[in-house]
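Participant: next one to model:
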Amino acid sequence: MNQPHSLKGKTGVVTGLANADSIAFGCARALHRAGADLILGYGHPKGEPHVRPLAEQLGDAPLLLCDVRDDAQTAALFGAAAERWGKLDFLIHSVAFAPRDDLHGRVVDSSREGFLLAMDISCHSFMRMAKLAEPLMQDGGCLITMSYHGAEKVIDNYGIMGPVKAALESSVRYMAAELGPEGIRVHAISPGPVATRAASGIRDFDQLLAEAGERSPTRRLVSIDDIGETAAFLVSDAARSITGVTTYVDGGLHIRG
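Facilitator: Sure thing, here's the model as predicted:
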């Protein structure tokens, strides 16, 4: 039997790879370091030059275009896992989006189209991927998505992503209950503010970063590697009895209210 924190022999899909600063890359790097074999998904053709060198750093992991709005591309990602390994041990879902106007405006002013798009990409895509992963997880597995404290508390300028992430966290609990009998565990990781390209769309994000560093009990910002190491632990056998929870990786910032 492998050591509890070793991922040697485990196979997984990591989605949402964008660049070297993305949370998905932090997760992929930690999982690769622990011995896992990976397939990587990225969301837009223009991102390929930025993510190809990252895949080379991760054991030349296969790299597939996966716009989560495209069912064929999403199915192809899991089809590649079936062809390569015949099984799947974990999925990292690090995908979120909201139109800028809806993100920057009041929740009550959000457009129907913008809200539905944000919900589809940021929340329902996790459910769709879970359905595709399920038949490959015959020996159990682990599904992980990324949330934020704005799901639980009102965070200035987080807008409609707050309700969307709240729905995502609720989905984690329901999916954990439904898939638990199959040995499939489901998690949300809630990182503190991280300077990623996606987060830069939040208004006054630099101020949010500064305040996080000052107010967190650890007095520092978290890194994508902190998040990745947490993901690797949750995937590992050491976390085999943990499911359905939101794990904060924010230096304790969430206890400040």
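Participant: going forward, measure contacts and count neighbours with C-alpha atoms only.
Facilitator: Will do.
Participant: all strands for the protein, in order.
Facilitator: Here the chain has its strands, by DSSP state E, at 11-17, 37-42, 63-65, 90-93, 141-146, 184-191, 246-249.
Participant: now those in TSV, with distance to Pro135 and mean neighbour count?
Facilitator: Below are those laid out as TSV (distance: least, CA to CA, whole Å; neighbours: other CA atoms under 10 Å):
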stretch	distance to Pro135	mean neighbour count
strand 11-17	14	26
strand 37-42	17	25
strand 63-65	20	20
strand 90-93	12	26
strand 141-146	11	27
strand 184-191	11	26
strand 246-249	24	20
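Participant: pipe those strands into TSV and attach distance to Ile255 per row.
Facilitator: TSV is the format used below for the strands of the chain (distance: least, CA to CA, whole Å):
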stretch	distance to Ile255
strand 11-17	28
strand 37-42	33
strand 63-65	38
strand 90-93	25
strand 141-146	19
strand 184-191	13
strand 246-249	10
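Participant: so which of those strands gets nearest Asp102?
Facilitator: strand 141-146 (20.3 Å; CA to CA).
Participant: the closest one versus strand 11-17: what angle between them?
Facilitator: On the basis of axes from the mean of the first three to the mean of the last three CA atoms, to 10 degrees, strand 141-146 is oriented at 10 degrees to strand 11-17.
Participant: I have a second one here; can you model it like the first so I can compare?
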Amino acid sequence: MTTAEQTAAVRSTGLLAGRRGLVLGVVNQRSIAWGIAERLAAEGAELGFTYRSRSAGLWLERATPRLGGDPWLGRCDVTDDAELAGLGTDFARSAAAGADSAPKIDFIVHAVAHGNREELAGGLAATSRKGFTECMESSVYSLIGVVQALRPHLSERASILTLSYLGSERVCHGYNVLGVAKAALESSARYLAAELGPHGTRVNVLSAGPMRTLATFGLPNFSASLAQRAERSPLGRSINTADVAGTALYLLSDLSSGVTGETVYVDAGYHIMGTWPGDPGDE
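Facilitator: Coordinates of the predicted model:
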């Protein structure tokens, strides 16, 4: 069987065969969203990607052919209402040629977040109004705005997934205003799940443990922190892209057809721990 025949076979038999979805937030090969996209494509999904920066767009142009098919690419600044409004129409119509009806969108991966590095370094109490507003707009409202734009095009069994982090519910050193934003994001996902549920759309959150991505470069003591987290996790290791992508596939496929409004942790169990052997007061 040739490579083309193998690809065709997967696209007809995979868990996401015949499904079409949009991925937001890929910057480069280290992006969690890219690892998720690779797994979704391997299960037969037809993908579209948005980008904001020219560098991300150029990287996607080079990288997406590896996924097979003909992935759609489109620029979208999630802080621009006009670009958000056109997003759904542009992506939905990209496969309309020869279709008897308007194509539907079966899933969305929202992996968009931004916090100004200088603001993060200053601590939450020193966060400026502008820095707070920009972080909330990029990291939280972007999910709501994307849902508004794409809702008319969602299929009857659509699934929406957004990414979070433990800093949403615990104080994680250096996370600061991003932790506040992630808390708001998770709350927004629950409200959206309740609102969209009657229409068959599910909304869930994947809270991933720390990984080596572009966002972590330059963070103080990141390597030491990563090693400590691994030692203190019940599984005794760090997570990897495959861990996250597998859970994303579950949440975006019919395997999780009865799951919505949930925050699912992929962190080797770290979030369940309260104390550790050897801590002061441990018995």
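Participant: and the residue positioned nearest the centre of structure 1, what does it touch?
Facilitator: Structure 1 has Ser94 as the residue nearest its centroid, 2.7 Å off, counting by CA atoms, centre = their mean. Going by CA atoms under 8 Å, 6 or more residues apart in numbering, Ser94 of structure 1 touches 14-17, 23-24, 145-146.
Participant: what's the match for it in structure 2?
Facilitator: Here Ser94 of structure 1 is matched to Ala111 in structure 2, going by TM-score structural alignment.
Participant: nearest residue to that match other than its sequence neighbours?
Facilitator: In space, and not counting its chain neighbours, Ala111 of structure 2 is closest to Gly25: 4.7 Å by CA to CA, 6 or more residues apart in numbering.
Participant: burial count for Ser253 of structure 2?
Facilitator: The number of residues packed near Ser253 of structure 2 is 21, by other CA atoms under 10 Å.
Participant: swap that for Leu179 of structure 1, please
Facilitator: Neighbours around Leu179 of structure 1, by other CA under 10 Å: 17.
Participant: mind listing what the closest residue to it other than its chain neighbours touches?
Facilitator: Spatial nearest neighbour of Leu179 of structure 1, excluding adjacent residues (CA to CA, 6+ apart): Arg185 at 7.0 Å. Arg185 of structure 1 is in contact with 140-143, 176, 179, 240, 242-244, counting by CA under 8 Å, 6+ apart.
Participant: map Ser223 of structure 1 onto structure 2.
Facilitator: For Ser223 of structure 1, the residue aligned by TM-score structural alignment is Asn240.
Participant: quick one, what contacts the closest residue to that match other than its chain neighbours?
Facilitator: Spatial nearest neighbour of Asn240 of structure 2, chain neighbours left out: Met211 (6.8 Å); criterion: CA to CA, 6+ apart. Taking CA under 8 Å, 6+ apart, we find Met211 of structure 2 in contact with 226, 238-240.
Participant: Met211 of structure 2 maps to what in structure 1?
Facilitator: By TM-score structural alignment, Met211 of structure 2 lines up with Val194.
Participant: so what's the residue count around Gly9 of structure 1?
Facilitator: Neighbours of Gly9 of structure 1 (other CA under 10 Å): 11.
Participant: likewise for Arg237 of structure 2?
Facilitator: 18.
Participant: what of Arg52 of structure 1?
Facilitator: 20.
Participant: so who does it touch?
Facilitator: Leu63.
Participant: looking at structure 2, name the residue matched to it.
Facilitator: Aligned partner of Arg52 of structure 1 by TM-score structural alignment: Glu61.
Participant: and what of Ser125 of structure 1?
Facilitator: So, by TM-score structural alignment, Ser125 of structure 1 is matched to Ser142.
Participant: hmm, its match is touching Asp80, no?
Facilitator: No: look at Ser142 of structure 2 against Asp80 with CA atoms under 8 Å: they stay out of range, at 9.5 Å.
Participant: between those two, point out the one with more neighbours.
Facilitator: Per other CA under 10 Å, whichever of Ser142 of structure 2 and Asp80 has more neighbours is Ser142, with 23 against 11.
Participant: aligned to the residue nearest to Leu179 of structure 1, what sits in structure 2?
Facilitator: Per TM-score structural alignment, Arg185 of structure 1 is aligned with Arg202.
Participant: how much space between that match and Glu195 of structure 2?
Facilitator: 10 Å (CA to CA, to the nearest Å).
Participant: try Gln228 of structure 2
Facilitator: 40 Å.
Participant: quick one: the helices in the stretch 1-150 of structure 2?
Facilitator: Applying DSSP state H, counting those that start in this stretch to the stretch 1-150 of structure 2 gives helices spanning 3-13, 32-42, 54-63, 81-93, 117-121, 129-136, 142-150.
Participant: nearest to Gly246 of structure 2, of those?
Facilitator: Once these are compared by CA to CA, helix 32-42 is nearest, at 7.2 Å.
Participant: that older thread, got CSV for the contacts of Arg185 of structure 1, with distance to Ala28 of structure 1 too?
Facilitator: Formatted as CSV, the contacts of Arg185 of structure 1 follow (distance: CA to CA, whole Å):
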residue, distance to Ala28 of structure 1
Gly140, 20
Gly141, 16
Cys142, 14
Leu143, 14
Ala176, 23
Leu179, 24
Arg240, 20
Ile242, 21
Thr243, 21
Gly244, 22
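Participant: count the residues that sit near Phe115 of structure 1.
Facilitator: Quick note: Phe115 of structure 1 (other CA under 10 Å) scores 19 neighbours.
Participant: sorry, wrong one. I was asking about Ala176 of structure 1.
Facilitator: 23.
Participant: identify the residue of structure 2 aligned to it.
Facilitator: Under TM-score structural alignment, Ala176 of structure 1 pairs with Ala193 in structure 2.
Participant: tell me how far that match lies from Ala158 of structure 2.
Facilitator: 11 Å.
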